[in-house]
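Q: just coords:
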């Protein structure tokens, strides 16, 4: 379990994290979301003792990470996949980490096999692709067989098979009763992996709830419409209260604020032919964008 209470961090005049409190429980995958600069990476660094908090506390299984007698067996973390000496092989890198905790070399071979790196274990990490580097970082996180996993963007650079492998791995680890904290900007993948979501905005917690509850905040269903008379139908729908439309071409648009049944009745009333009428439920991406609309620190012009 990871617990933060009133956690804060300043870098000079810059407030990175302010009064953050949460509990990340075992047996589930907790997604950690937020715009760039929201404080996610800082919070993760504070959790594993890479930075000292300005205020508040964060503990892992009831104690500070730096007070653990065997940190790798307590927490497995992937915060920077590039944090490997480029001249070392994957096997040598993991054996060096294992030696600090008395972990046998057979465990190194196990995680190399588990992460799909056994065939390239003797190659230098400096020649690895981004995806292979991510796999090596995950192997290092798994090395001590920890009860807590903290992974920052672990699927970055992975191909679709690799992304699916990470998803299944994290679901399996959570199913064993481990605590899993996962950061990612891939909303579709987070929706399939996480049970619970914490959202940060400008250093503060703006949402902390089960993923189904978060998704429900994204609003009602959207309706995809295709018609040879899309412009006339759109004009009629815009006269209805609460309806908004997003054009997707001359004959297609998406409507919100109206159900598929209501839209179908409106089309029939005006004698408008429909070629498509497809309801689409709210998504995690919809909910996330709604939550963080006013929390984005770095915006493009």
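A: Noted; the coordinates are in hand. Keep in mind that what you see is a predicted model, and the values were worked out from it rather than measured.
Q: For the rest of this, base every contact and every neighbour count on C-alpha atoms.
A: Fine.
Q: Can you check which helix is longest in the chain?
A: helix 160-175 (DSSP state H).
Q: right, and the helix or strand after that one?
A: strand 179-183 (DSSP states H and E).
Q: relative to helix 160-175, how tilted is that next one?
A: 150 degrees (axes from the mean of the first three to the mean of the last three C-alpha atoms, to 10 degrees).
Q: Can you tell me the number of residues neighbouring the closest residue in space to residue 59 that isn't next to it in sequence?
A: Nearest non-adjacent residue to residue 59, counting by C-alpha to C-alpha, 6 or more residues apart in numbering: residue 3, 5.3 Å away. For residue 3, the neighbour count with other C-alpha atoms under 10 Å is 19.
Q: Next up, a structure to set beside the first:
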């Protein structure tokens, strides 16, 4: 009989296995390319995955007490006994995921973890499982607490999130073309390539998980353009091959900024405002980068996927 642990193990082995197959194929196809395949990116992603599996054994999570509080004060008790209820859960989870993902780019405290996911300078399937070791400690799952408050059991909410993340695995590639009408509704590899790009036109785009409906609704959808090829990684690229540097460089940077802040408000601002913010206006937020690049076609300001 399959337990949840066995299912998780099988999924992990499948995801890693497929990503390694892709890596071997790309290594061969890019052998004589100006930008050959970089296996260091794969090893860092594997190190991140292994680290998160170990961290999962520790009873440390800011989201756990928040989920418990939401469940104790729930206004309903939801039973998933119909297709309609499952569909509503899916839409509700997509809505929460959109705002979780948007906040992960908008608020530097959450970005310090999420930046790890955007650190690969090449986009491959292994990028999908480089998520950052400190996500559990920052309590980012709290963005899904409204579903628990509405009466969905916490384990169901987390399982639904796991399916969402599993869907996104296949989005992390450069070889799937645009998918026609599906681009209008679903998150596709083309839409997700834009999300991982550091081009000024592409910053702060396509936050959806399975769908891009909320991106279109809230003005954060951007289409991939042939005349502006995606450049992957952070706007200030990560060059280190040391997994510890990749995992913690943004936390170290945040700590330094807080330590050098001249006031409590400035220190708090470093934590809650977008990455790249500086009190004197000399930073590299998305807004600042677009002001310095008037040719950028897109003007929706919300945070940035690269520092």
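A: Yep, that arrived. For clarity, every value in this text was computed on a predicted model and none was experimentally measured.
Q: Mind checking the TM-score on these two?
A: Here the TM-score for the pair of chains, by TM-score structural alignment, normalised by the length of the first structure, is 0.23; 113 aligned residues with a C-alpha RMSD of 6.2 Å.
Q: in the first structure, which spans are helices?
A: Using DSSP H, helices in the first structure cover 40-47, 71-74, 90-99, 105-114, 130-142, 160-175, 187-193, 211-216, 230-237, 260-269, 284-292.
Q: helices and strands around the last one, which ones?
A: Under the contact criterion of 3 or more C-alpha pairs under 8 Å, 6 or more residues apart in numbering; DSSP states H and E, helix 284-292 of the first structure touches helix 187-193, helix 211-216.
Q: One more: the third one?
A: Other helices and strands packing on helix 90-99 of the first structure, by 3+ C-alpha pairs under 8 Å, 6+ apart, are helix 105-114, helix 130-142.
Q: With respect to burial, which of the ones you listed scores highest?
A: helix 130-142 (a mean of 24; mean count of other C-alpha atoms under 10 Å).
Q: same for that helix, what does it pack against?
A: Counting by 3+ C-alpha pairs under 8 Å, 6+ apart, helix 130-142 of the first structure packs on strand 75-78, helix 90-99, helix 105-114.
Q: same thing but 6 Å
A: When contacts are defined as 3 or more C-alpha pairs under 6 Å, 6 or more residues apart in numbering; DSSP states H and E, helix 130-142 of the first structure sits against strand 75-78.
Q: Quick check: buried residues in stretch 6-24 of the second structure?
A: 15-16, 19-20, 23 (16 or more other C-alpha atoms under 10 Å).
Q: Turn those residues into JSON lines, columns for secondary structure and distance to residue 268 of the second structure.
A: Converted to JSON lines, these look like this (DSSP: H, G, I helix; E, B strand; the rest coil; distance: C-alpha to C-alpha, whole Å):
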{"residue": "15", "secondary structure": "helix", "distance to residue 268 of the second structure": "39"}
{"residue": "16", "secondary structure": "helix", "distance to residue 268 of the second structure": "39"}
{"residue": "19", "secondary structure": "helix", "distance to residue 268 of the second structure": "39"}
{"residue": "20", "secondary structure": "helix", "distance to residue 268 of the second structure": "42"}
{"residue": "23", "secondary structure": "helix", "distance to residue 268 of the second structure": "42"}
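Q: Could you identify the most distant pair in those?
A: Using C-alpha to C-alpha, the two most remote members of those are 15 and 23, lying 12.3 Å apart.
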